[in-house]
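Asks: What follows is a protein structure lacking sequence information:
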């Protein structure tokens, strides 16, 4: 499916521009802040080719795409440029009732939206920083060489000037003037001010003393500043006439907030930073193993609910206060444990689709992208997720006990291991490897994997998803039966269908028909498991356990129901030959779309043979497939 088409369908189904407050993306997900999540058609979004799943957590409506999320987001911005450049005009007018949960959800959404845009750059810089540490330890390089200094500037620059980057992204989240916020951040790291605060020279602002505080590499001060700007900026916008507002409002905000930050916000943020760092240090020193056990065991749970972003400011604060962070290494076992569970599924399952999915997701999890593994494999199968959580907890406890720490913060993966070079490094590696091995062993032994025929789970690392995702049968066994033709038309081989998902057999075995009449009938007695609101696809679970997907035409979902008439509803029991959908062939052709209709047995792995019994012309209720 083209990214433009997928983004259009997601855009429409989340409620369009009238319901989208803001949107951004991380490594695998489109993240929306919606004015009313109840207006989003979650079922329709989850059914789209290219969507792995939908997660509603942390005040966000998250559409999991996979590795192609960037392209989908770019297409989304093309539909609504406001999402790529948030300004005052796009601020939501709807006021939401403030509750403790709502406030926490908003906080999580604000933090994640502020950090995710540059997380990749920060992760890359962090890895480079770790590699430089490794080069020095191995005596390949010394800090005095030009190459080291150039690369260190590349690695440390984003951390040193972090307030500036964070100013831009956080201002975008709160919909204030981003360039004014960036100007404030630049003032905080201005060389003259850095020199004054570093030397602890006493300066004052009209007699008011300024406390010496270092703002480079900080997180909390600029986040507090943007909250103040959120309330101050509208006041001046109302005060000044629109003819001078674009100049005088920034002038007033800069004149007030820059000195206010040095005088008040700085000391407050310092106190908060010291409190957070002290709390982490206390827990790390006194209950280190328990902290490792909890973080290692529950980190992926935090990720699922989106609350893991609350830890990012703490980690960055640790880095600022101490020059290192003890939390990041503890999280690596949780990530590797998910990879281990996926690897176990790869080793044990005989389902070729699941084996391929698990194999590819093992690799992506090792490199820090666990969402496809969690949503596509471990969490869906449940027991592998529990096994990974236990293994991650054990590994996390070992890493915590080692006392190792990271000298940078970024995406947790095997690539961050060089950043952990410190006292206890060797023991921490044992915890990492053990987490992977234990997750693999636990999942093989107790993961509940059926090593004969495991129903395929419709998700992939690339985010391509079968439309039969929600059709996994609750019937434990499928019996042999015959399937009748739901259409009148010309039979063609499934491999000749001009759609890779169907022609590759990824959706299952079956046949396709080029219809000559626009009527679809039930191919067997069964229950309607799924019928798309657009009418372009119907899923049927037969009384004997066969899962049948009838997809009318190619890309016909974009017709948005035009030319389709749905005559059944979900969970309705139907008889063979009963009319399910009527459609207008000419409407489909006039839209430039193909009318080729695949009829696929999505649980064909449950059968030894799926035999095609028809050739050439076929009529409704003629014998089409024989399942053995």
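Replies: Done, it's in. Just so we're clear, the structure is a prediction, and the values are computed from it rather than from any experiment. Residues are numbered from 1 along each chain as shown.
Asks: make it CA atoms for all contacts and neighbour counts henceforth
Replies: Fine.
Asks: And the helices in the stretch 401-550 of the chain?
Replies: 425-446, 500-503 (DSSP state H, counting those that start in this stretch).
Asks: JSON lines please, covering those helices and showing distance to residue 256 and mean neighbour count.
Replies: As requested, the helices of the stretch 401-550 of the chain are arranged in JSON lines below (distance: least, Cα to Cα, whole Å; neighbours: other Cα atoms under 10 Å):
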{"stretch": "helix 425-446", "distance to residue 256": "47", "mean neighbour count": "22"}
{"stretch": "helix 500-503", "distance to residue 256": "58", "mean neighbour count": "18"}
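Asks: structure B:
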């Protein structure tokens, strides 16, 4: 009954039980489906002592509670008279999602695994263009040619990498997707399009095509699929379905080689004859459409795209735009759409600097410094979720400045010429490989400077930063009440896993990375074991065995979440050695999991170790070591 009042407050502030269609829970949050989200009092819930923060995503109104959410959920069910629902996991994808939500999920799962390589090769390609523009290298130099091969090779053969990730997302065999893509970019077909034509299709239309070859008498429209994006994604979508069909009908004794044999024979010709040309024409139309809108009103385009980019990032909607970006690079050789968003990270750090100077809150100062540094390199989530968004007005000021920066980028004709990283390292990718450093490049420089300075000044004068209003994701409470701090003894928490340590901000989940769930670290496991980090009680063990919560003898509430989205494995590759309610000691084996199998299944294995009741302490010190062994001290609470 200790959560009865919290349950009543939550139900009242989501608009009452009559506004609730359904409610479920995951490891850390209640997930409501509301009839009308506008009836929910989000601010009241955010400022409630029992609520960490509020997230709205995938049609759900998510109330982040912590690892004691099952108890709160039961209280909500009892208080509201709701029917208990099957628990779900963080960032899961429900069967009954809207078309747009499913599209965002598909795109993000296809592109996220290759982003680090795109960024790395983009840096090399950008700097190579800069060396050429400055006259340090000639385009015939061996150094230039080798660097160009390193930077450009990944993008030229991008369809092969997308074939792997897309096929995995669609439920097919990833290497089969790569084989389809390899056929599309095979060099033996690349020069044929310049040969003698045997016929012309669609004569007199925008789709007029000269035909050089035929397959079984059927004309084939040859396209350049190097660096393409759309054709391979559509091809693998159909390939996954064709493969599943053959898996059902082919005898087991020959299935291992006969299924890919038949699938390739069906899909590759179908892609060259139908899917590829249609997808390419569609991609070209999208690219031309973006150019038309951009050229029609560049100032408005820059203001809108730049101003709203950070809002799109918060809700994950930006993934719907990323394919257009890559498509533009492939089709036109440059992109102006994502270029207009470049000033956003500099506007964000300008607002953060304004908060840092004005605030008297020491916790907010301690958050602002690392958030500023990470934002300089393009990682703005810590600043957004930990500093500017909770304060509201600084976030708005950064959006205004970002819009102004986007407008400057648009009207000066700045463009991106290669995929690349975020933040300051993205600057070289604005150098035109043909013209070198041109007016558009200097327009980008002016834009990021203006965005930074404008956000800083606006935050200083209009950001509303004062001691009474300073509320962070870890320090949310009513202005008129002081948060009750438990008398908790200082405590050392040891590592439950052997592995490489990374800052919480680098964990690929915004709730963990923003420290909204509490302070802690991320660990990339070297071994598939989880041992107890404290003497205490197992308070939460999710049924898929991928996440476990422990309350120590001294009151520290610790969440260990193995991997990201690993709930979708439904317990596969996980073995629990304890059950909820068990008493454990430091070093006791809690879970075992198969690291390689989980990686092969496509799930990040990074494991957050979080003190979910961090607000009960004056501070949380985390290790600065790069690697840890089991039972090494990783966290120390400060009374």
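Replies: Received it, and whenever you're ready, just let me know what you need. Quick caveat: nothing in here was measured; it's all calculated off a predicted structure.
Asks: want to try CSV for the helices of the stretch 401-550 of structure 1, with distance to residue 25 of structure 1 as columns?
Replies: Listed next are those as CSV, based on distance: least, Cα to Cα, whole Å:
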stretch, distance to residue 25 of structure 1
helix 425-446, 28
helix 500-503, 25
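Asks: wait, which of those is closest to residue 42 of structure 1?
Replies: Residue 42 of structure 1 lies closest to helix 500-503 among those, at 22.2 Å (Cα to Cα).
Asks: Compare the helices of the stretch 401-550 of structure 1 and report which one is nearest to residue 535 of structure 1.
Replies: helix 500-503 (18.5 Å).
Asks: Give me the neighbour count for residue 245 of structure 2.
Replies: Residues near residue 245 of structure 2, counting by other Cα atoms under 10 Å, number 13.
Asks: so residue 189 of structure 1 sits right up against residue 215, yeah?
Replies: Yes. Residue 189 of structure 1 sits in contact with residue 215 when judged by Cα atoms under 8 Å, with a separation of 6.2 Å.
Asks: Between these two, tell me which one has more neighbours.
Replies: Shown here are residue 189 of structure 1 and residue 215; by other Cα under 10 Å, residue 215 has more neighbours (29 against 21).
Asks: so which strand or helix has the equivalent of that one over in structure 2?
Replies: Alignment note: residue 215 of structure 1 maps to residue 225 in structure 2; criterion TM-score structural alignment. In this structure, residue 225 of structure 2 sits in neither a helix nor a strand according to DSSP states H and E.
Asks: Same question for residue 21 of structure 1.
Replies: strand 20-25.
Asks: what's the next secondary structure element after that strand?
Replies: strand 29-34.
Asks: ok so, going back, in structure 2, what residues pair with the strand holding residue 21 of structure 1?
Replies: Strand 20-25 of structure 1 covers no residues of structure 2 once aligned (TM-score structural alignment).
Asks: Who are the packing partners of that strand?
Replies: strand 29-34, helix 69-79 (3 or more Cα pairs under 8 Å, 6 or more residues apart in numbering; DSSP states H and E).
Asks: Just name the most buried of those.
Replies: Most buried of these by mean neighbour count (mean count of other Cα atoms under 10 Å) is strand 29-34; its value is a mean of 24.
Asks: for it, packing partners?
Replies: strand 20-25, strand 60-64, helix 69-79.
Asks: Export those as JSON lines, with columns for distance to residue 397 of structure 1.
Replies: Formatted as JSON lines, those follow (distance: least, Cα to Cα, whole Å):
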{"stretch": "strand 20-25", "distance to residue 397 of structure 1": "32"}
{"stretch": "strand 60-64", "distance to residue 397 of structure 1": "30"}
{"stretch": "helix 69-79", "distance to residue 397 of structure 1": "34"}
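Asks: hmm, back to that, for the strand holding residue 21 of structure 1, what is the distance to the chain centroid?
Replies: How far strand 20-25 of structure 1 lies from its chain's middle: 13 Å, per Cα atoms, centre = their mean, to the nearest Å.
Asks: Then stretch 5-25 of structure 1?
Replies: For stretch 5-25 of structure 1, the distance to the chain centre is 15 Å (Cα atoms, centre = their mean).
Asks: circling back to that earlier point, residue 202 of structure 1: which of the helices and strands packed on strand 29-34 of structure 1 is closest?
Replies: Once these are compared by Cα to Cα, strand 20-25 is nearest, at 42.5 Å.
Asks: how about the closest one: buried residues?
Replies: 20-25 (16 or more other Cα atoms under 10 Å).
Asks: same deal with stretch 478-489 of structure 2?
Replies: residue 478.
Asks: Which position in structure 2 pairs with residue 263 of structure 1?
Replies: Per TM-score structural alignment, residue 263 of structure 1 is aligned with residue 273.
Asks: ok so, going back, can you say which of the helices of the stretch 401-550 of structure 1 is nearest to residue 391 of structure 1?
Replies: That would be helix 425-446 among those, by Cα to Cα, at 4.9 Å.
Asks: quick one: the closest one aligns where in structure 2?
Replies: Against structure 2, helix 425-446 of structure 1 falls on residues 441-462 (TM-score structural alignment).
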